[in-house]
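Student: This is a predicted model, with the sequence first.
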Amino acid sequence: MADDEDVSMSEVTAPFRQVLFISAGASHSVALLSGNIVCSWGRGEDGQLGHGDAEDRLSPTRLSALDGLDILSVTCGADHTTAYSLSRTEVYSWGW
């Protein structure tokens, strides 16, 4: 960026959540936040975001299907995502 270029800033508002885990795939990401909230964003073409569609998400979007599952960790592969539930001792996976 040159010194004479304008910079656009956006205001970020509360409430904030602590990020416990974050992982990135080829073109998507997933995060586990405090309060057992899982969010994903990025390219959704192969279902790797877990929202039941193939839409892209430009900002972190909550995965409500994982609510109440006591997720301990999240990870991304190139075009898939996994989440591990501690209370159910199960691994959930979606995408290609």
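Tutor: Perfect, I can see it now. Here the structure is a predicted model, which is why all the values come from computation and not from measurement.
Student: From here on, just use CA atoms for contacts and neighbour counts.
Tutor: Will do.
Student: Any idea how many residues pack against the residue nearest to residue 84 when sequence neighbours are not counted?
Tutor: Once flanking residues are discounted, residue 84 sits nearest to residue 91: 4.5 Å by CA to CA, 6 or more residues apart in numbering. Close neighbours of residue 91, defined as other CA atoms under 10 Å, add up to 13.
Student: swap in residue 24?
Tutor: Counted with other CA under 10 Å, the neighbours of residue 24 add up to 19.
Student: and the gap between it and residue 82?
Tutor: For residue 24, the distance to residue 82 equals 11 Å [CA to CA, to the nearest Å].
Student: Against that first model, consider the following:
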Amino acid sequence: MRITVNKDRFTVYNRQSAKISERNNLGDQGFLRILNDGQEVSFYFSANGKDWTRVERTIEASGFNHNVFGEFLSLRAGLFAYGAGEVRFDNFVYRKP
């Protein structure tokens, strides 16, 4: 699962297919929150880090577990950037609910 963000859209991919695509009304800066609750992954975005908007759809993630998805070892969150331009990741927190 991966998320791409540009000045126009937030897009969530489940394996290789785009599953969720929402208009980006935040501009160049914003906050992203990903919540995995019982294998149901929800996505939220915010302009200020206080007022959150939930993306309409969720993704069921149990198919990414190691006992289902080939010999994949684990499902963990990570951040990366590619392409031209600059990105800054700040306040990345990974915790169990």
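Tutor: Thanks, I have the structure now. Computed from a predicted structure; not experimentally measured.
Student: Give me the TM-score for these two chains.
Tutor: Overlay of the two chains. TM-score (TM-score structural alignment, normalised by the length of the first structure): 0.35; 53 aligned residues with a CA RMSD of 3.5 Å.
Student: re the thing from before, quick check: the residue nearest to residue 84 of the first structure touching residue 75?
Tutor: No - using CA atoms under 8 Å, residue 91 of the first structure makes no contact with residue 75, being 10.7 Å away.
Student: ok, residue 9 of the second structure touching residue 21?
Tutor: Yes - using CA under 8 Å, residue 9 of the second structure is in contact with residue 21, at 6.7 Å.
Student: before we move on, back to that, shared neighbours, residue 24 and residue 82 of the first structure?
Tutor: 75, 76 (CA atoms under 8 Å, 6 or more residues apart in numbering).
Student: Can you tell me the closest non-neighbouring residue to residue 28 of the first structure?
Tutor: residue 42 (4.1 Å).
Student: And the helix or strand containing residue 44 of the second structure, what's buried?
Tutor: Counting by DSSP states H and E, the element that carries residue 44 of the second structure is strand 40-46. For strand 40-46 of the second structure, the neighbour count (16 or more other CA atoms under 10 Å) marks 42, 43, 45, 46 as buried.
Student: which residues touch the spatially closest residue to the third one that is not a sequence neighbour?
Tutor: The reference is to residue 45 of the second structure. For residue 45 of the second structure, ignoring the flanking residues on the chain, the nearest one in space by CA to CA, 6+ apart is residue 32 at 4.6 Å. Counting by CA under 8 Å, 6+ apart, residue 32 of the second structure makes contact with 43, 44, 45, 46.
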